[in-house]
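*Asks:* Structure, please.
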Amino acid sequence: MTTHAALTHSRALEVARQALTVEAEAILALGPRLGEHFEQVIQLILSCSGRVVVMGMGKSGHVSRKIAATLASTGTPAFFVHPGEASHGDLGMVTPHDIVLALSNSGESDELNAIIPALKRQGVKLIGMTGRPESSLARHADFVLDSRVEQEACPLNLAPTASTTAQIALGDALAVALLDARGFRAEDFARSHPGGALGRKLLTHVRDLMRSGDALPRVAADLSLLEMMSVMSRKGLGCAILVKDDGQVGGIFTDGDLRRLIERGTDLRSLTAGEVMSPNPRTVAVDALAVEAADLMESARITLVLAVDEQQRLQGAVGFNDLMRAKVI
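*Replies:* All right, here's what the predicted structure looks like:
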């Protein structure tokens, strides 16, 4: 093995850039090769009453795990089975209702080829993703996804690099096409990602975070300004909300509004809540996603929005700090 002492920074950059170019070209070459077989694979998976079982050995095995995870998180039930373990009992995880997606760049993986007869006896449909359409895997597969590359990104053209990148990209294309065909929505995606920031943004609604009931600083139009200030102080939301007799929002008065009155030298003792309210406060539907409330606050440069029902009746209020505590923002 040669020493690395002769490797210069310029050489390292040249090799790295060439590797990226080779892999980018490998991905771009996949598109024109997609055709009728790809569409048939999509229809086959959509009509499957079982799951997609993804298999592969070595580097293809690592890619298989990723493809299975992507499919499962985008509406297509899927899981990974190691071909070597399948020969020693794990094949029992595969049912006749399932579909097997087998990955092998050469198409000659001994472990995969060993279990193909058993899969065929069960009547399991087999999709082969391979770089060699003339391989054993391709000959026995019901459908073939062509993942061949002209060369590996490895300077020796040996290490699986461009070929595994092509497999990942083709797997992503499959998952995205299925996602679109199923009408998969952001809300559906969030249900399989409830634990992270994405889940919080897509699953948390305004009603989950808002202050409501006695926590709201509700006031009537004829309440004196001094009495309204007392309500604001007790509720601690930094505002008072004018509520009409029918429950609809009539206006809002904030700490900022109070400061501006004081700066103008206004006689606070002579004013009522109705006289100082700002009409048409920013509102959001009570069933809206919390992230929508965050977007409204950001665009309007405010720190609180009111939650209303379909009749514009006050249901609650959600502030910037509420969104922060829930890690929506």
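
*Asks:* switch to C-alpha atoms for all contacts and neighbour counts from now on
*Replies:* Will do.

*Asks:* for the nearest residue to G319 once chain neighbours are set aside, what are its contacts?
*Replies:* Nearest residue to G319 in three dimensions, chain neighbours excluded: L304, at 4.1 Å (Cα to Cα, 6 or more residues apart in numbering). By Cα atoms under 8 Å, 6 or more residues apart in numbering, the contact list for L304 reads M297, A317, V318, G319, F320.

*Asks:* For the nearest residue to the last one once chain neighbours are set aside, the count of nearby residues, please.
*Replies:* By the measure of Cα to Cα, 6+ apart, the closest residue to F320 outside its immediate chain neighbours is T303, 5.1 Å from it. When neighbours are counted by other Cα atoms under 10 Å, T303 registers 16.

*Asks:* helix or strand for the residue nearest to A141 when sequence neighbours are not counted, which one?
*Replies:* Distance criterion Cα to Cα, 6+ apart; nearest residue to A141, sequence neighbours excluded, is L126 at 5.0 Å. Assigned by DSSP states H and E, L126 belongs to strand 125-130.

*Asks:* Provide the contact partners of that strand at residue level.
*Replies:* Counting by Cα under 8 Å, 6+ apart, 41, 98-107, 119, 137-138, 140-148, 167 sit against strand 125-130.

*Asks:* From G319, how far off is L296?
*Replies:* 11 Å (Cα to Cα, to the nearest Å).

*Asks:* is it true that P96 touches G123?
*Replies:* Yes - P96 is within contact range of G123, at 5.8 Å (criterion: Cα atoms under 8 Å).

*Asks:* Could you also give me the structure for this second sequence? I'd like to compare it with the first:
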Amino acid sequence: MDDLSRHTLAPASLATPLDAAREVLNEAATCLGAAATALGPDFLATAEALGAPESRTVVLGVGKSGHIATKFVASLVSTGHRAAFIHPQEALHGDLGQARDATLAVLLTHSGATDELRILTPYLKDFGARIATITAFRDCLLAEHSDWVIETKVKAEAGLHRLAPTSSSTTTLSLCDALMTASLTIRGFTPEQFRCLHPGGLLGRGLMTVRDVMLEASTLPWLKPGSSIWEVLDVVTTGARGFAVVCEADPATAPPVGSVGVISDGDIRRALADRSGFDALTADSIMTASPMAIATDALMFDALRLMEENRFTFLVCEDGGRLRGAVHMHEILARDLGVPVRRDRLP
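*Replies:* Below you'll find the predicted structure:
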């Protein structure tokens, strides 16, 4: 339990509910700025321990600190850390076994004097875990038994009577997010790693690449440059793709993308509208030479943006200057990226 003697109390003096709300937000912003300025060696050492390849982290807290601890662990796990939340009360009755292999224990406590954490700290150290405590008071009891102390710098809460956790909980949560982010920087965490840990939902889909949805080169509708207009009609209108690539060699051989042309159903409509010499037309006479290409490792968002900006429904995909496939807008929209499509900018 927190020691109330260390809280700064104040009488209620806020004129309106909006005044109270603004005070909470303004004081939180001030506290976050102070915490950012105070970051130093202990914070960095904790981040390095958290980001180490062999790191196994347990996070403990009681009350509101416990809720923040569970969110911290959820964020850590979602970014590939090995982490677990242990409720201090349950730890006192057997759950401490979860910490036997821990390399780092992060203790969240505003007062720095939470009884349960004081009892558990010697056992955590016996297991070989380094101890990092996030608290408002560097001279607290738990600091004496910690390897590192990260100060929130919050000595008083905001709002009515200054009793309910406001500034302290906001700052503690933000410091946990800051630790996670710093550790990811140390690990060199990539969007691809994040995507692998989020196979569902908008986060995962938003990080999908063109390679994930493109039609492989070996499956592309294909014409040779001298193919007749009737062959063009047959290939482009078969299979509901609405386009074909034009090249001398089978696309499966990955020809240079600069030697490839494309024909869309729109190209055929324009040729029909002209009507002159239609029977004599060939694929290379109506194709778009050297079409816009996108790298296979580009994000689907980028492919969709290029299509909208240029009024295309598909793009050829390249890797190392070679044709690797094509991506159609339908393949991207089927993934429901959660972004509005500018229908007025589509072909």
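
*Asks:* What does the superposition give as a TM-score?
*Replies:* Laid over one another, the chains give 0.88 as their TM-score (TM-score structural alignment, normalised by the length of structure 1), with 318 aligned residues with a Cα RMSD of 2.3 Å.

*Asks:* what do L296 and G319 of structure 1 both touch?
*Replies:* With Cα under 8 Å, 6+ apart as the test, L296 of structure 1 and G319 both reach V305.

*Asks:* returning to that earlier point: might you quantify the distance of the strand holding L126 of structure 1 from its chain's geometric centre?
*Replies:* 27 Å (Cα atoms, centre = their mean, to the nearest Å).

*Asks:* That one aligns to what range in structure 2?
*Replies:* Using TM-score structural alignment, the residues of structure 2 aligned to strand 125-130 of structure 1 are 130-135.

*Asks:* what's stretch 266-274 of structure 1 in contact with?
*Replies:* V219, A220, A221, D222, L223, S224, L225, L226, M228, L242, L261, I262.

*Asks:* Mind doing that once more with 10 Å?
*Replies:* 219-229, 240-242, 250-253, 258, 260-262, 276 (Cα atoms under 10 Å, 6 or more residues apart in numbering).

*Asks:* List buried residues within those.
*Replies:* 219-221, 224-225, 228-229, 240-242, 250-253, 258, 276 (16 or more other Cα atoms under 10 Å).

*Asks:* And for stretch 85-95 of structure 2, what's in contact with it?
*Replies:* 57-63, 66-67, 69-74, 96-99, 105-107, 114-120.

*Asks:* Quote the end-to-end distance of that stretch.
*Replies:* So stretch 85-95 of structure 2: terminal residues 10 Å apart, Cα to Cα.

*Asks:* Would you mind giving the residues in structure 1 matched to that stretch?
*Replies:* Using TM-score structural alignment, stretch 85-95 of structure 2 pairs with 80-90 in structure 1.

*Asks:* With stretch 31-45 of structure 2 instead?
*Replies:* The aligned range for stretch 31-45 of structure 2 is 26-40, by TM-score structural alignment.

*Asks:* how long is that stretch end to end?
*Replies:* 23 Å.

*Asks:* tell me which residues of that stretch are tucked away?
*Replies:* Of the residues in stretch 26-40 of structure 1, those buried (16+ other Cα under 10 Å) are A26, I27, A29, L30, H37, F38.

*Asks:* can you give me the strands in the stretch 101-250 of structure 2?
*Replies:* Counting by DSSP state E, counting those that start in this stretch, the stretch 101-250 of structure 2 has strands at residues 104-108, 130-135, 148-151, 215-216, 222-223, 243-246.

*Asks:* H161 of structure 2: which of those strands is closest?
*Replies:* strand 130-135 (21.1 Å; Cα to Cα).

*Asks:* From the contacts of stretch 85-95 of structure 2, list the buried ones, please.
*Replies:* Buried among the contacts of stretch 85-95 of structure 2 by 16+ other Cα under 10 Å: 57-62, 66-67, 69-73, 96, 99, 105-107, 114, 116-117, 120.

*Asks:* on that earlier part again, how big is the offset of the match of strand 125-130 of structure 1 relative to structure 1?
*Replies:* The superposed stretch 130-135 of structure 2 is, by mean Cα distance after the TM-score superposition for structure 1, a mean 1.1 Å from where its aligned residues fall in structure 1.

*Asks:* ranges for the helices of structure 2?
*Replies:* 17-38, 41-51, 64-78, 88-91, 115-126, 167-187, 191-196, 201-206, 210-213, 229-237, 265-274, 283-286, 300-310, 329-333 (DSSP state H).

*Asks:* Make TSV out of the ones you listed and add distance to G321 of structure 2.
*Replies:* TSV is the format used below for the helices of structure 2 (distance: least, Cα to Cα, whole Å):
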stretch	distance to G321 of structure 2
helix 17-38	46
helix 41-51	37
helix 64-78	35
helix 88-91	57
helix 115-126	55
helix 167-187	31
helix 191-196	22
helix 201-206	25
helix 210-213	15
helix 229-237	25
helix 265-274	25
helix 283-286	21
helix 300-310	17
helix 329-333	22
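
*Asks:* Counterpart of A293 of structure 2 over in structure 1?
*Replies:* Under TM-score structural alignment, A293 of structure 2 pairs with T283 in structure 1.

*Asks:* who touches the closest residue to that match other than its chain neighbours in this structure?
*Replies:* Residue nearest to T283 of structure 1 in three dimensions, not counting chain neighbours: L306, with 4.6 Å by Cα to Cα, 6+ apart. Contact partners of L306 of structure 1, counting by Cα under 10 Å, 6+ apart, are 206, 210-211, 241, 249, 252, 281-286, 293, 312-319.
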